[in-house]
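Trainee: what's the 3D shape of this:
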Amino acid sequence: MLGYFPQLREELDVKTIEFVRPRASIITFLGEKNQECPCLILADPTKAKGLPIQQYGPHTFITDDKIIIEYLARNNGISRPAHD
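Mentor: The predicted structure is shown next:
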């Protein structure tokens, strides 16, 4: 998504991390069991109304890439991919 919509890098706080586990920067926020990639930690969970989201402590997040795309499309004025 970031390649197709580079403006998202300016609108979001994007962190690129190593793929190899453990992913310490994710564990810090979401615990050891929730270190999947991609991961979108939501600043405002109310913008995810109706979407399946997860919770860890005070953090609400999404790890499913299709749900992340849906969230970004709804809240950042981008289109959804034409294919599944």
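
Trainee: going forward, measure contacts and count neighbours with C-alpha atoms only.
Mentor: Noted.

Trainee: Run a quick neighbour tally on residue 4.
Mentor: By other CA atoms under 10 Å, 10 other residues sit near residue 4.

Trainee: where does it land in three-state SS?
Mentor: Under DSSP: H, G, I helix; E, B strand; the rest coil, residue 4 falls in the coil class.

Trainee: separation between it and residue 21?
Mentor: Distance, residue 4 to residue 21, by CA to CA, to the nearest Å: 27 Å.

Trainee: Kindly report the same for residue 82.
Mentor: On the measure of CA to CA, residue 82 and residue 21 end up 32 Å apart.

Trainee: Show me which of the two is the more surrounded one.
Mentor: Between residue 82 and residue 21, residue 21 has the larger neighbour count (other CA under 10 Å), namely 9 against 5.

Trainee: Report the contact partners of the most centrally placed residue in the chain.
Mentor: Residue closest to the average C-alpha location in the chain (CA atoms, centre = their mean): residue 40, at 1.7 Å. By CA atoms under 8 Å, 6 or more residues apart in numbering, residue 40 lies in contact with 61-63, 68.

Trainee: One more sequence to fold, the one below, so I can look at both together:
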Amino acid sequence: MEQNILFMLNPWMDSDGQGPYYCPGCGVVEGFFAYSMAVKATIDIVYVDFQRPRQKVVEKLGLENQECPVLVLGRDLEPPENAKKSFSTGRYFIDDPVGICDFLGKTFDGIRPHP
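Mentor: Reported below is the predicted structural model:
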């Protein structure tokens, strides 16, 4: 079974020296993991730098899909309704932070966001 891959952003400084900054969407997913630590161990989490191109994300989803956080679904999983499909690679992914948390909670019997 191919593991899901979650791409998250490292904190960064802008080129003009402003920051440090963090990605608010990534913060939502990190918060989910604080409640569901066991779920965190079931997926591959890859932290990438803010600057583009984000080569590791591009390899999985193409140049057009570099937003983070993004959960690239394992090839053997049935994609949920909210999944998108990369035109470049054919891979399914979820790029909405709450959608990522909901999918992981459902899939791995973890906590879920309140509807």
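
Trainee: what's the TM-score for these two chains?
Mentor: With the length set by TM-score structural alignment, normalised by the length of the first structure, the two chains reach a TM-score of 0.81; 81 aligned residues with a CA RMSD of 1.8 Å.

Trainee: ok so, going back, counterpart of the residue nearest to the centre of the first structure over in the second structure?
Mentor: Using TM-score structural alignment, the equivalent of residue 40 of the first structure in the second structure is residue 71.

Trainee: which residues in the second structure does the longest helix seen in the first structure align to?
Mentor: As assigned by DSSP state H, the longest helix anywhere in the first structure is helix 65-76. Mapped onto the second structure using TM-score structural alignment, helix 65-76 of the first structure spans residues 97-108.

Trainee: Pull out the buried positions in that stretch.
Mentor: 97-105 (16 or more other CA atoms under 10 Å).

Trainee: Around residue 115 of the second structure, how many other residues sit close by?
Mentor: Neighbour number of residue 115 of the second structure under other CA under 10 Å is 5.

Trainee: The first structure: strands as residue ranges?
Mentor: Secondary structure of the first structure (DSSP state E): strands at 40-42, 54-56, 59-62.

Trainee: Now for the closest residue to residue 33 of the first structure other than its chain neighbours: which residues touch it?
Mentor: Distance criterion CA to CA, 6 or more residues apart in numbering; nearest residue to residue 33 of the first structure, sequence neighbours excluded, is residue 27 at 7.9 Å. Going by CA under 8 Å, 6+ apart, residue 27 of the first structure touches 33-35.

Trainee: quick one: which of the residues you listed is nearest residue 15 of the first structure?
Mentor: residue 35 (13.5 Å; CA to CA).

Trainee: unless I'm mixing things up, that closest one is touching residue 20, no?
Mentor: No - with contact defined as CA atoms under 8 Å, residue 35 of the first structure does not reach residue 20; the gap is 10.4 Å.

Trainee: Now do the counterpart of residue 42 of the second structure in the first structure against residue 55 of the first structure, distance only.
Mentor: In the first structure, the residue matched to residue 42 of the second structure (TM-score structural alignment) is residue 11. Residue 11 of the first structure sits at a distance of 23 Å from residue 55 of the first structure (criterion: CA to CA).
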